[in-house]
Each structure stands twice: as structure tokens, then as C-alpha cells.
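> the sequence isn't on hand, but the structure is:
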């Protein structure tokens, strides 16, 4: 089970990158304001785009030697009756996959995450697991030796908690995707671009995020937002079963009828309960999707946000949209993107209604329809590009995507934002002068709201919007000014909006994280933790604490 969620960014004109809509559902299509004006949104879009987590000024294709991040807090050592000195040679012999230590070739490539901020963290070893037995061997090794354990699916944790100073269990090779009878069985290390591509060839799809290299496991365990959230629900709502290696090294299959409390916790409760090795999802027929893109002048930013949230209040359940405010060193921009499982004419009509509510004409507007697979590839910046190329450099033979440098915060808004709250966020972007600065508004509601707040561990069912604030800077440079902007702007926004937050946009400095991420569901999560991992083998700074 991964310890944190997923993340993604996109490029804007010039040298500064601006964010995609959110860590789960980032989309290069959403931030390419100037490029949109120069080419057809529904045609060639995506061919030259890339990126995936939060906005970054300059990507870093190789491990950095320095980092602007604070050290990762030391995890709690696992308490067991007896522990013996770690025998790394025995672990290496027990694995069918690889075990890399600092003296092994490929160690640096194996240890780094998507975010370059955490490049100075050096695990004792990284286990490249290729099957469930490898994961069991690693869990038993950590339990018996007391070596701190971290589990990594895609490596997009905002706080760097899919790595650590002990043993990292890397699931990326466990990436098979199979379909049968409307179900998809997906390896925990599968990346979203490959899941979408393989399901689409079978005429099926799931609702998940848009960042191509995000791991499906971390995304699902934290909830899973995306462009089809309002139509098909959160990614965790589509989960029907999971295989999990528990803290004692045994394996269970959990679903609604077996290990039901564990199954409940896996759907939005984060990565505190075991190492998930595979996930089974309900799939949906992959029909065409309508989509639209609009740009407003920066002078109309407050009006655009106010009109957008009024529009989404009365939107059809299946219509999803995001709005971005973007600034920093680059040109300030206001963009809106929408996806709707309907006809092109239907989304055009809805966009007419949006423009009326904003009360100001957009400077750019386009809408149309594409096949499901095309839309998912476009959302990840991969349309007109081989799927194999839509991976990080060095992870596939032709991978072209770069890593990013960023930090982020989130606010889950239960109600519509006041005019004062909107104006404060716009002012925040205007005051940003370093790196990239973004405020993203992603719509909730629809199918996600038709699930009771306690039916899964994800509690924010009645919320209207998930906001994400993102600061980015050049890899290897000081991010102090960007981090100050993020802290100040987030602090003001929380006073105006509220303190609920989204677990997949993990914030290491968030003091009320248990209430912010999980609300009234946290006590039940603590009871599940006590049953399945009382000694906190699967631990990190914001892991659920046993009751």
C-alpha cells in the first residue's frame, strides 16, 4: 500500500510551468493557454505536451545532488517481540526481482521519486518486486529486522513518503492489466497511462486521474479524483476487491464480504494498512466524450471563478470541470476545461450557459468530442505520441517525460466560495513573483456525492470543490520564496473557506491532518489499523495511528 497519493503538472508558454488541475487529474490540456490559441484543441493537442504532477519551473531528468526540502521525519520502528540484524544477502536471495543498495548499478534511478525535492533521501535498499511473493518477503524482512518500510506504487507522494531511509518496496514492475466480465484486475504498480490504454483496447474504461505516470494504487487508496469523477465516481468507488500483504506477511483478498473493514479503509483511507498488490475494478463502456476549453482575460479572473462555481452548482451530474488561476514568473492566466459523457452539441450548450453566468466573453473557446482513449491520452499530454513514450525518461526505452519540483496544499470546499474568498485567491496569484504559482478548482458532486460519507473512508461526499494551491521552482534552486507564497496564500484561503483537505494532496506540515483528510471516519480507520497493523509496520508521518 503506498503511503501517499499522486500528482501531475503541465507546461505553459515560456520557461515557467503551470499546474494541471490536481494531483489525481492533472491535464496538460488544461494549462496550455497560448498554445491553445495556435492550434486546434481537439486536433493536434497533446503532441508536444508533457508533465504530470504539480507545476514545476524546470524539469529534472536525473537525480539531484542537493534538495530544498526538509528531511523526511524518521518513521516509527516496528515493535516486534524479537528482532534480528538485517540480512540483506538473504533478502536478495529470496527475491525473484531486484534488490539495489547504494553500491549497485541502477540504485540512483531506482530510489528517486517524481518530485526532485526528495532526491537526497537515500534508502538502504530498494526492492524491485515482480510478484506478490517478493512483497511478502520484504514485509517479513522488515517485520523481523525492524528496518523501516515504505511502499511505492508510482512515486508521486507530495511529501516524499513513498521513499525513506530503510527498505523501499517498489511495485512498479507489478503492472499487469487484465479484463474479464466487466472487471479489470490491475497490478498495484500499474501507471494510469497504461491502464487507460489497455482497457480502451477492450472497449472499457475506469474513472481515475490524468497524470500518465501516477500509480493506480496510491491514487485509489486516497480516493481518486479525475475527469469522470462526477460521471463514474471516485476511483475508490469503482474498486470491488484488493489483494493485500498484511504486516505478518500473510495475504488476504478483501471485498464487501471478506475482510470488509479493511476493504472499507482502502477506499479513501490512505496507505496505512498493508501492501496492496492488485486491485479489481468495475469498468464502464468506453464511449465518446465531449470536452471543452476556455480562456478568460486575467482582468476577469474573479468573475470567471464566481460564474464557474454557479455553473457547476446546476450542471448535469455527469459534467466535470476544472478552473485554473495561474501566475508566478509566467503570464497570468484563467482557464477552464470540461469533460462530459455526452454529444458535442450538449457540451456546447453547457458552455453557453457558463459564459452567460461569467458575464464576460472568453478570449478563447473550443469544444467537441473524441473517443474515450483519445481523451485520456490527451488529458495526460500523450495524444499523437506512443504510449511507451508517455513515461519518465529512463523508465522506458523511449520515455520523454521529465520530473518536477513543487509543493502543494489543498482545501475541500463544502460550500460556494464567497466573493471575498475568491478575490483573496486572485490577489494571491497577483502577489506571486517566483517560480510557478497556481490555484486549481476541481468540481465534486455527481456520482461521488451519491455515496454516503461513511460508506467508504473518503468523507468529503457533500463537498462542492477541491482546491489545490501549487508552488513550483527550478530544480536545484532555492524554493524558499515559493514555499512562503504557498504557506501565506493557503493560510488566508483556509480562514475564508475551511480546513478540510484531500489525503492524496498530502501536506507534511498540516497539524490537523486526521480531521482534515478523514473527518468523522478517522476513529474507524484507527480501529482498522489496530486490527491489521497494531505495531505500525506500514508507517509514515501521517499514517493512521492505531486506536
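Structure received. As the structure is a prediction and not an experimental result, all values here were calculated from the model.

> rest of the way, CA atoms for contacts and neighbours
OK.

> so residue 218 is in contact with residue 154, correct?
Yes - contact status for residue 218 versus residue 154: in contact at 7.4 Å, counting by C-alpha atoms under 8 Å.

> here comes the other one, which I'd like you to weigh against the first:
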């Protein structure tokens, strides 16, 4: 756990000298635990001891990569009543959050966390320290604002800040639970957000037994009611909860009881599968197909796991996210209206396979009627079921060619790596991969007789293989179910 930039640099140089791949651990909130590298023999630089937040007289802030969002918000406000937009979970680390987006309850008004990044210090793959900004190492500055974990270890962030209002208004609308009710609510929320002013920040949350509209308004209760009136009239409903609170109280409201400042990192692990979507406004037909999928599966899936789907009103004509030019940063989702986060939660350490199938069915219900490029995914909601190349295309879209060129120039040896960062090998076809797999199997089992390959089923870069062979020792047939990963096949290792 380094305490200074020099110690981080020494750790990176040590990793380079020992041919280790390297990643940074800022908050440890990754749904895929990718800050741990995603492989054995990986060097992890844990920033728990580097969490300072220093606000200057000109309202810029220097923030170290181990600072967590709640700590950042409290320090900025206490030091000078300043703020940056960010997500709702206080224990999320600022580093991964800003480097891949940073959407939260103030983003429709003030944009993404990365939109407020002014400069950064980055340790590169040769161990050197680079300063990047709008005028210095501009390619690197463009790249780290959206795909940052691929290019180096950021040791210091400089942010511009804004002055939050003395009070904001938080609210909730709990809606009756029914198939038609969910469809009508999503249509109404979407319709309002296409025209609502930027002070209104909205999210729509659906679970297997409830639906709720929640948000934050930069203004008083009277202004909120006026802004929401078309929605309230359309749904024939009223506010379930509304109150004017201070800026920090507003952040606490959406933290759902979690303290803003966490004395310890997240050490409790949950059995969760997470995915995301970024989409244009949904048609009525797509909303109906989505809701039909949800309700068709509820009885079959809820008994073994719980789930929720959160729809964030991310873009649109009045959103600050969409006001920044799409080419200004490597974040590729600014033109998308909805940001979805999908979660399935297991019990007792188990997550049934149908959880993965169910979330994919939810996504397919709308994406199957879209063309490539109409939809993507959000890199801060890691989907561990995606292979690296598929993830890159969905996270970074049209920005991918430029990002790959910068990666090849700045990190040609893929020092900074996890299973989905830039620099992955292009994935071959299943046929080509199966040929490679058969070669690996034949080398491993060449001393055994009567080998019969039963099946190969590919899921991205991972194959489930069933093999029948005659055991010379026992003179009987055995069936093996094994999992092979392309990365290990290249090394001749079974996993």
C-alpha cells in the first residue's frame, strides 16, 4: 500500500522488471473484482493509504486515487462548500469511477465525474510519470476519460468543482405493482425526461415486487412539483416522499443508510451478477416486450435469486451529459438516453445459472430490435460474461480504433491489464478456437487411450468440454467436464 507517488512508481517499476501485469485498486467496488487483475501472478497496487482531498483557493481540488466518493464529497463541502458530480455509493473509489464515466444523481444537471477532470498524473508502462491535461499529453488525457485503466496508474487527479445550492429537493414516487403499471411508468418517465429541464434528475427502479421513481431536484419543492406535474398527471399519482435537504443530506438520502465516510474499505463480498445497457429512448413496442419478459420470468426466478433493473435518465436534449461533444472524451455513451444497471443477487454464496440467462433475456428483449451502434454498455458496470473484445466494442464503440492506437503506443506490452481492458488479442471464431483446444487436449491426454471428445460449448472465450476416455488403470469409461480458457490454452494449461 504505497503512501506517495514515488512509492507507486517504484512498485510499477518492480512489476515491469519482473514481467508482471499491473492494476490499481482504488475502492474495491468492482462487480467483477477487476482491480485484482483477473488472473494469478498479478501485481495489485492498493491505494488505501492515498486518499487525500485538498481544495485550493481557486476551487480546484487535488484528489488522490484511494479517496472514496463519500469522503470526497464531505471534504470538498467542508473545505469550501464545493462539489463534483458522482455516483450514489459512498464507498466507491474515485479512481475507477472517474476513469470510466461517473454517473450519479447530479449528472443530468452537472454531467459526469470525468467531465470535471482538469488534469492527472499517470505512471506509464515504462515507469515514467506523465502529466496530462487539455494542453499536455492530450491523447492520454482524452483516453483516460472513459477508458483509463488501460493506459497507466493514475496517482493524482485535479478537478474543477462547482458550488452546490444550499438546499436540494429529494423525492420518491412509489407506484402500484403490475405489468401494465410498470410499462406505463417507464413510458411516462421517459416522456418527461425528453423535455424536462436539466435541474431534474430521475431514475426508475424495478424489482420482482416493486417499482419506484426517485430523484433529486436542484431547486425547492414548489419548483419540483411544477417540473413533475406532467408525470404526476399522466400516472394519476402523487409524491410518496419529498423533502428539502442540505447538499450532504441529499447524498446521504441516496446512499440508503450507508455513512458518507467509511472508515474501512468494502471487505464483504456478495454473490452478484451485474450488467448494463445504454440505449436510445425505447419505443412502446420495446417497453412492452421488456415488461413482458420481466413478468414472464418472475415466478420462475424469484425463488432462487432476487434482481433489480435501474433505469437512469442519462442523456437527452436537456442533459448536461449530452451537451459535451461526443468526441471530447473517450466515454462513448453520451448520445444514449437511458443508462440501465441490471443486477441479480444470489443467496448463501450461490447464484443459479438462470440468473445469467434471465438478465440476458431482459437485454435481448429490446436490443434484438436495434442495430449495432444503437446500444452499448457502461464500463463501470462490468459484465463478467463478456470476452474482452466484445466488452471493448460495447463500452467504447466508435472510439475504439483511436483508443487501440494510443494503447499500442503507450503500453505495447499490455503491462496494465484486466480481462476487459484494451490490448486483448482479437478473438477467433469458435471453429478456430475449437481447433486450438483439440490440439491442447491431445497434448495433455496423449498417453491415454480411447479418447473421445463429446462436446465443446463456447461462451465467449471460455469453453465447457465433455471428454470420454478409457482409463487404463480401471478399464472403464469416464466422463470429464472441464472448462478451458483461451488464455490458458495458449499456455497449455487446463482450468
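All right, it came through fine. Just so we're clear, the structure is a prediction, and the values are computed from it rather than from any experiment.

> tell me how the two chains score on TM-score.
With the length set by TM-score structural alignment, normalised by the length of the second structure, the two chains reach a TM-score of 0.78; 404 aligned residues with a C-alpha RMSD of 2.0 Å.

> between residue 218 and residue 154 of the first structure, which has more neighbouring residues?
Taking neighbours as other C-alpha atoms under 10 Å, residue 218 of the first structure and residue 154 compare with residue 218 leading, 33 against 30.

> and the more buried one, what pairs with it in the second structure?
The equivalent of residue 218 of the first structure in the second structure is residue 96 (alignment by TM-score structural alignment).

> which strand or helix spans its match?
Taking DSSP states H and E as the criterion, residue 96 of the second structure maps to helix 94-99.

> same check, this time on residue 455 of the second structure
Applying DSSP H and E as the criterion places residue 455 of the second structure in strand 449-459.

> residues making contact with that strand?
385, 430, 434, 445, 463-472 (C-alpha atoms under 8 Å, 6 or more residues apart in numbering).

> which of those residues count as buried?
Buried subset of the contacts of strand 449-459 of the second structure (neighbour count, 16 or more other C-alpha atoms under 10 Å): 385, 430, 434, 463, 465, 466, 467, 468, 469, 470.

> so of those, which ones are in helices?
Judged by DSSP state H, the subset of those located in helices is 430, 434.

> format the buried ones among the contacts of strand 449-459 of the second structure as TSV; extra columns: distance to residue 272 of the second structure.
As requested, these are exported to TSV (distance: C-alpha to C-alpha, whole Å):
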residue	distance to residue 272 of the second structure
385	12
430	28
434	30
463	22
465	25
466	27
467	31
468	34
469	36
470	39
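
> quick check: closest non-adjacent residue to residue 322 of the first structure.
residue 442 (4.5 Å; C-alpha to C-alpha, 6 or more residues apart in numbering).

> just checking, that neighbour touches residue 312?
No - applying C-alpha under 8 Å, one finds residue 442 of the first structure not in contact with residue 312, separated by 10.1 Å.

> now do the shared contacts for the two.
Residues touching both residue 442 of the first structure and residue 312 (C-alpha under 8 Å, 6+ apart) are residue 321.

> in three-state terms, label the alignment partner in the second structure of residue 248 of the first structure for me.
Per TM-score structural alignment, the equivalent position to residue 248 of the first structure in the second structure is residue 126. Classification of residue 126 of the second structure by DSSP: H, G, I helix; E, B strand; the rest coil places it in coil.

> surely residue 126 of the second structure and residue 13 touch.
Yes - here residue 126 of the second structure reaches residue 13: they are 7.5 Å apart, a contact under C-alpha under 8 Å.

> many thanks, I have nothing further to ask.
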